[in-house]
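K.L.:
Sequence and predicted structure below; questions after.
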Amino acid sequence: MAAEGSEDLSGNGELEYSSAMEATETPLPPPMEMSEENGGGTVAAEAVGPDSGTFSMPPTAEDEEGELPADFERLWKAAHDNPQDFTSWTDLLQYCEQESHMTASRRALVAFLARYPLCYGYWKKFADLERRSGNNDKAEEVCVTGLKAIPLSVDLWIHYINLLLGTLDMNLPESPKHIRSVFEEAVSAAGLDFHSDRLWDLYVEWEKEQGDMRAAAAVLDRVLQLPTQLYSSHYDKFKAHLMEHEPKLVLTTEEYEELRVLCRQSQKAERAEQAQEEEEERPPGEEEPATPEGHDSEELMQKIREQVLARRDKVYQQNEGEVRKRWHYEDAIKRPYFHVKPLDRVQLRAWHSYLDWEIAQLTKDPNEGNQEAQEGSEDTPPTEEASEGNGAVASDDHRVRVLFERCLIACALYEEFWTRYGQYLEPQSSAEARAVYRRACEVHLTHKHTIHMQWATFEERHGDLAEARRVLEAVEKTLPGLAVVRLRRAGLERRAGRLDESEALLREAVAESKEKPPLHAFYSIKLARLLLKLGKNPSKARGVLQEALEISPDNGKLHMNLLELEVAGDARASAEAVQDCVARALAAPLSPHTKLIFSQRGMQYAEDYGNSIQSVLTIYEQHQKLLKELGPRKRGAENGDEDAEKLSKAEDGSAAAAAAQQVAASMPHVPMSTPPPSMISGDVSSQGGYGGYGSWYQQSQYGNYGYQNTWNYNQGYYPPS
């Protein structure tokens, strides 16, 4: 599409020009009082995106120029070592252009365009490079390949057509046919673009050069129904074209004969009335002068032109309403071309708003637009033709698809728009939605794992587990070490009923992460949970956690998960194992705050399931001893009656300790040699012993130590709404 904006070397490889340069051709925004009736038909609803999201680059030729330039290998290596660095690629391309080395330039352009295919300016440079070297067929092949990657590029279509006009022998009968077929492909692919006026103008002028005035008028008729930036200029050109040539050379045979009969009847009625008046005034005996038969007078031609313009004016008014509704959305888009520089939030919101509005038109009542138009313009009431045209526009989703494709040129590096396009297409065609995901993941967002996981979820939802596996395996090879991807792979196998494969993936992750203790502990917890919850094998789960504790003895999450595993077992057989877990945690290099949690968990378990009062007293005395060792600031924790609101707001151990210290300061401590009365018989908040410790381990700040810990790896399952 035509580049706009301030002068800058854009990601398209061309010096961008300001839209102010076209000020003489750009019409002002339509006035607010104009009709809002929709235009008539549209161009053929063909695919506007590359087939399957992939395209093949032209094969490179042999190195016919000998050795490569001196700095080529250095710049080539810099670009490939950091392929996400756009500047390193442009430095390489600029160097090859300066050296005028054909082989180096071709090699660099092929590699660059495979990674950044939306840079239409470099496709043009590539085609010009081949043409200058005398490879016209190669230049045409480059243009065709580029248009598969970016079919909405008006600039590239015009470049391709001009290339054909300059290389084909127009004296051959097949050459005009080929040019016309390319024009049709161009307007079908990019004709709905708001900035496609130059392409339509070129088509009209070429038809005039061929001497086919009727074909030129037909092209103008088509563009008159499309909301484009220079919509009013097309109507002016149609009127000029109609005035410069006889109507029978401009109109279709059917329309011309229809209007000719209509105008002749009108003319005869006028003449009959006029003849009656003249006969009354004519002298006796004088006859009426004869009129030539078979010849259309200039007066008749003028009447036909008036009827043609009356019909076209209705279409123009409808289209003007469509332009008015879109104008402020188009005006908000400042960078419609691709660039690696980030877009600001205002631009992203502008695209979202435009898409929201265009999609909403699909479900809009066709009569609603006519009512708005009638209210907005008393001078131009809606007609029957306008109602039909409105309905045609409202029911066609091709315009929505074109807008998505335009958006994905400017926003190709933003996952949210690819996701939204896939969601829009999925109810209509899973194959088309799959093609969108493929384009996003294999061309533009190769290093964005979230969109890959959404693609895998899409394939799994549609029953293609093999493809879902392939997608996840591919992204893990590209971005090794991502826990979220490994967990998604394990989850896919688990849902498919292949627990052995799921376990194997987690065991592999555990083995590969031994050099990274936090990650190793995370995978170990996930594996242990799988073995315990689904494998029903607490012994294996216990072994996994114990091995992990040998590597990370200071990881409180591992200790707590092992404790939860033992607590979940048979209370009559697990008492000793539970206390062993508590003792291990108290002996580990954990924070005092964490140790206090484990001590209280052990106390609670002894109170609930202890076999003798002596065992309960022993554990209680150990807890009192731990409180003394931790210092006065932890004393209040023994009662467990802290302000729940304060603890829920605490974000770390220090905040919880401060809350406990405040409670302790407000309550006198009474040393005890015997346990307090049962919690059931008294108020928890009034006890001075261990009865109220239950609230400690239930606080939200300790949730991550148990099985209820929340690790946010759901991204990709639920794309942004």
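P.N.:
Sure, I can see it. Residues are numbered from 1 along each chain as shown.

K.L.:
From here on, just use CA atoms for contacts and neighbour counts.
P.N.:
Will do.

K.L.:
contacting residues around the closest residue to Arg214 other than its chain neighbours?
P.N.:
Leaving aside its chain neighbours, Arg214 sits nearest to Val250 (4.2 Å; criterion: Cα to Cα, 6 or more residues apart in numbering). Counting by Cα atoms under 8 Å, 6 or more residues apart in numbering, Val250 touches 213-217, 241-242.

K.L.:
want to throw the residues you listed into JSON lines with distance to His101?
P.N.:
Conversion of these to JSON lines gives the following (distance: Cα to Cα, whole Å):
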{"residue": "Met213", "distance to His101": "46"}
{"residue": "Arg214", "distance to His101": "48"}
{"residue": "Ala215", "distance to His101": "44"}
{"residue": "Ala216", "distance to His101": "43"}
{"residue": "Ala217", "distance to His101": "46"}
{"residue": "His241", "distance to His101": "48"}
{"residue": "Leu242", "distance to His101": "52"}
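
K.L.:
I'd like to know which of these are part of helices.
P.N.:
Counting by DSSP state H, the contacts of Val250 place 213-217, 241-242 in helices.

K.L.:
let's bring in a second one:
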Amino acid sequence: MPIDPNLLASLEGQSPIETLSKAVEKNPDDFDSWTKLLSKLDDQDIETMRKYYEQFLGRFPLCYGYWKKYCDQEIKRGSLKKQETIDRVNSIWSRAVAAAPYCVDMWIYYMSFASTYMIAEARDLFQKAVSLVGTDPGAGKLWDSYVMYESSCNSPETLAALYARLLSTPFKDLATYWDPYMAFASQQTVEILASDEELKTLETAFDGDERNKLKSDEDRHIMLKKMLIDARKAVFDMTLEKVKARNVFDKKFKRLYFHFKPVSQNDLANWRAYLDWELINGTTDSITVLFERCLIPCAYYEEFWVKYINWAHMARGLEDSMLIANRCLESYLPHSVKILLTKAELLEEAGDVEKTKSYCEEIVTKRCPELLEGIVFYIELLLRQHDRDGAEELMERFSNEDYSVEANGFIVVYMANYYWKVRKDLSMARSVLTSNKDRCQKSLPFWKFFMNFLYSTAEHPADELLALRGDCMGSALDYASKLEMYQLFLQYYATICEDVANIKQMKLDYSLWKLAVSAEQQAEEQRASQKRPSEESAQNTQTQSQAATQTQPMVQQQQQQQQPMMQQQQQQQPMMQQQPMMQQQPMMQMGQAMPQQMGTVPTDPNSPEYAQYYYQYYQYYGMNYGAQQPVPQK
């Protein structure tokens, strides 16, 4: 249950602002604490307010509602009658749309402000806004504001050009704009409604028809206007079809704005399908816009960034894809494995080897120290640059680092495989594996690779495999991994052993080994199960003692009443002759724990301890089978 910050503050003597500020300093991604902190800034001084809004919006730039609240705070503390306040608010909105250029709500708020207080700059801002978010399903309000602005400027040519652009832009509310356009067009001439290029095309088409040569100038203007309106209507109808096709996807979304909470699985699936459809049917601009729209609610989903970067690299070039990768790493996913490596690939492709090396060093030392993919990329970068000595120094350096079990095993296997397959240096490969047996004793991939290496390269593989089996079974591997390794050993051994008796003996040894391990596990489980009731019993001791104290007087009274009767019955009973009871040794069960004196499993099949150990096995499990010692094969 979360602690109320106000209650915590009262107990610790801190204000809610201090408590929440410490919370976000400790965890900058604590979205809830951030929102609570910002909600308490109304009474704070302007510098404090600016400080926390700047920090929050630097961390979460897609929260358009908080950009608006930031501007509202500035207006509250200043006045829109003062140019200083207008400039300050404009600066905030400028940074907002720069941080999230494809956020339609951000542009709607900004243009509501700009069309009132920045009239001179508004037209350029409107043009930029509709070029970025004009196709967004929620762009209707933006187009409305744009049309109102141009109408207020009393420039019919500019408004006509805007309508021409609007009617060819696919967005959700497009169908509602045909009637307003026709109302506007009815009051204008064709020279105003058409651009110069369009007018020339219309006149050429009109004059090329022999039937039009005898028509008057008035009829000519009427026909040209009708031809233009028909062309507009054709474009409008085609654009509506695009809207309908995209609406199949758009209407399924539940959330199109950014939030720190996860996106629903239905929305994620819809984005995947929508992007795939757009990649087939859209243009470069429409695909770009859809990716940017997707990355507003899905800003923390690596898969969409990777897909965007890969497409941009193919369609827009190396530079654009690098910009997208940098934006992802700087603002949203600084530790994304795929994005980090994608950027490294882009840097290498750009030909800046030294910068790529520095970036790889940053990945493996600072950003993701145990990122195996980063280590491998760094090594292979040097190999691609024909720097074999540098690559081997890196391998040696990383093999001496103490990472996790999986990472240690992977690095050693990678290094040994390099010397085996690339350098053809079997001695060095064996040295790498042998020197790291203790360090990698819990790594199953290490033991598998080691066994395969010996099986493939050893001069006497049977002897080598027997020795490695002993090392592996005596290692700190878990039971399931040892079981897998033993099975792999049997597969390898069966292909190089020349005596079927030895193979049978190995299989028997395997069966007995499984029994021994199973017995040890059951004994351990039994000890654990016996320990739990004793702990529960200890907890109930006090209660039982109290109950016994309360019932003791009553029990003593009952015993005193029954004692004369029991003595009388004993005198009447004949004396029974006591017979000695037979002492029987309980039968040993399969899976029961082995006697402690048996010790650990011997690893040398030629030693007397080996034969003695399995002789005890046979006796213990009731097997009348003499131990046979396999003859090592060469």
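P.N.:
Received it, and whenever you're ready, just let me know what you need. Quantities reported herein were computed from a predicted structural model and do not represent experimental measurements.

K.L.:
follow-up on the earlier one: spatially, which two of the ones in helices among the contacts of Val250 of the first structure are the most separated?
P.N.:
Distance extremes for those: the farthest pair is Ala215 and Leu242 at 12.5 Å, using Cα to Cα.

K.L.:
just to revisit the earlier point, how far away is the residue nearest to Arg214 of the first structure from Met301 of the first structure?
P.N.:
With distances taken as Cα to Cα, to the nearest Å, Val250 of the first structure is found 12 Å from Met301 of the first structure.

K.L.:
Cys411 of the first structure too?
P.N.:
51 Å.

K.L.:
more neighbours, those two?
P.N.:
Counting neighbours by other Cα atoms under 10 Å for Cys411 of the first structure and for Met301 shows that Cys411 has the greater number, 25 against 18.

K.L.:
Test my guess that that one contacts Phe338.
P.N.:
Yes. Assessed by Cα atoms under 8 Å, Cys411 of the first structure is found in contact with Phe338 at 7.2 Å.

K.L.:
Is the residue positioned nearest the centre of the first structure in a helix, a strand, or coil?
P.N.:
In the first structure, the residue lying closest to the centroid (Cα atoms, centre = their mean) is Phe417, at 1.7 Å. Recorded secondary structure, Phe417 of the first structure: helix (DSSP: H, G, I helix; E, B strand; the rest coil).

K.L.:
OK, contacts around it?
P.N.:
Listed by Cα under 8 Å, 6+ apart, the contact partners of Phe417 of the first structure are 407-408, 411.

K.L.:
And the residues you listed, which is closest to Ala541 of the first structure?
P.N.:
Cys411 (46.4 Å).

K.L.:
give me the element the equivalent of Trp143 of the second structure over in the first structure is part of.
P.N.:
Matched by TM-score structural alignment, Trp143 of the second structure corresponds to Trp200 in the first structure. Trp200 of the first structure belongs to helix 197-209 when assigned by DSSP states H and E.

K.L.:
cool, and Ala658 of the first structure?
P.N.:
Assigned by DSSP H and E, Ala658 of the first structure belongs to helix 653-666.

K.L.:
what about whatever residue of the second structure lines up with Arg438 of the first structure, which SS state?
P.N.:
Mapped onto the second structure by TM-score structural alignment, Arg438 of the first structure lines up with Asn326. Using three-state DSSP as the criterion, the local structure at Asn326 of the second structure reads helix.
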